[in-house]
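Asks: model this:
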Amino acid sequence: MYFLAVFLPPLAVLLAGKPFQALMNLLLCLLGFLPGVIHAILVVKDKKDEERMIRQAQLISGSRDN
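Replies: As a prediction, this is how the structure comes out:
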């Protein structure tokens, strides 16, 4: 996903499930490619962090049920 964030930033943001931020990212890319890339990397990182946090919460809640 990070590879996509560098080469096609709006698509990476869209695939991360953020359609409105993808539009904003497209505008950033039109203003300058580097701001769009930075924004896309941050959005992808946020998505990965959120997924990791959900998995950790599930593991913690699952271990307390035993």
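
Asks: C-alpha from now on. contacts and neighbour counts both.
Replies: OK.

Asks: Residue 53 and residue 39: what is the separation?
Replies: Distance, residue 53 to residue 39, by C-alpha to C-alpha, to the nearest Å: 21 Å.

Asks: Now the second one, please; I'll put the structures next to each other:
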Amino acid sequence: MIGAILLIIITVFIPPIGVYLVAGCGADLLINICLTMLGYFPGHIHAFYVEYVYYHRKDEARLGHFASQPAPGVYSDNVQTGGHGYGTMVTH
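Replies: From the prediction side, this is the model:
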């Protein structure tokens, strides 16, 4: 919980760092850097969306539910699985 709050505070000030912390260095980070350079708020919207998907998938995985479809606009396997490993997701 404290990690999520700290992540939100970091994202408010510098959105690409928040994306980097959950998605790593990849397409999501590059997209967020470009959006942040285009304007402060598009970067925030993307960053909070990526973080929402990450924490939502993490909570669902904790309950044993795994999403069968990838979240649109998110390219990181870490975010798609909620931090529960890279690669294919288990479907039920």
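
Asks: for structure 2, which helix is longest?
Replies: Determined from DSSP state H, the single longest helix within structure 2 is helix 40-62.

Asks: which bit of structure 1 covers the helix or strand following that helix?
Replies: Using DSSP states H and E, the next helix or strand after helix 40-62 of structure 2 towards the C-terminus is helix 77-80. Using TM-score structural alignment, none of the residues of structure 1 align to helix 77-80 of structure 2.

Asks: Helix 77-80 of structure 2 packs against which elements?
Replies: helix 15-23, helix 40-62 (3 or more C-alpha pairs under 8 Å, 6 or more residues apart in numbering; DSSP states H and E).

Asks: just the ones you listed: most buried one?
Replies: Most buried of the helices and strands packed on helix 77-80 of structure 2 by mean neighbour count (mean count of other C-alpha atoms under 10 Å) is helix 15-23; its value is a mean of 22.

Asks: Run the angle between the very next helix or strand once past that one and helix 15-23 for me.
Replies: Toward the C-terminal end, the helix or strand that comes next after helix 15-23 of structure 2 (DSSP H and E) is helix 27-38. Inter-element angle recorded for helix 27-38 of structure 2 and helix 15-23: 170 degrees (by axes from the mean of the first three to the mean of the last three C-alpha atoms, to 10 degrees).
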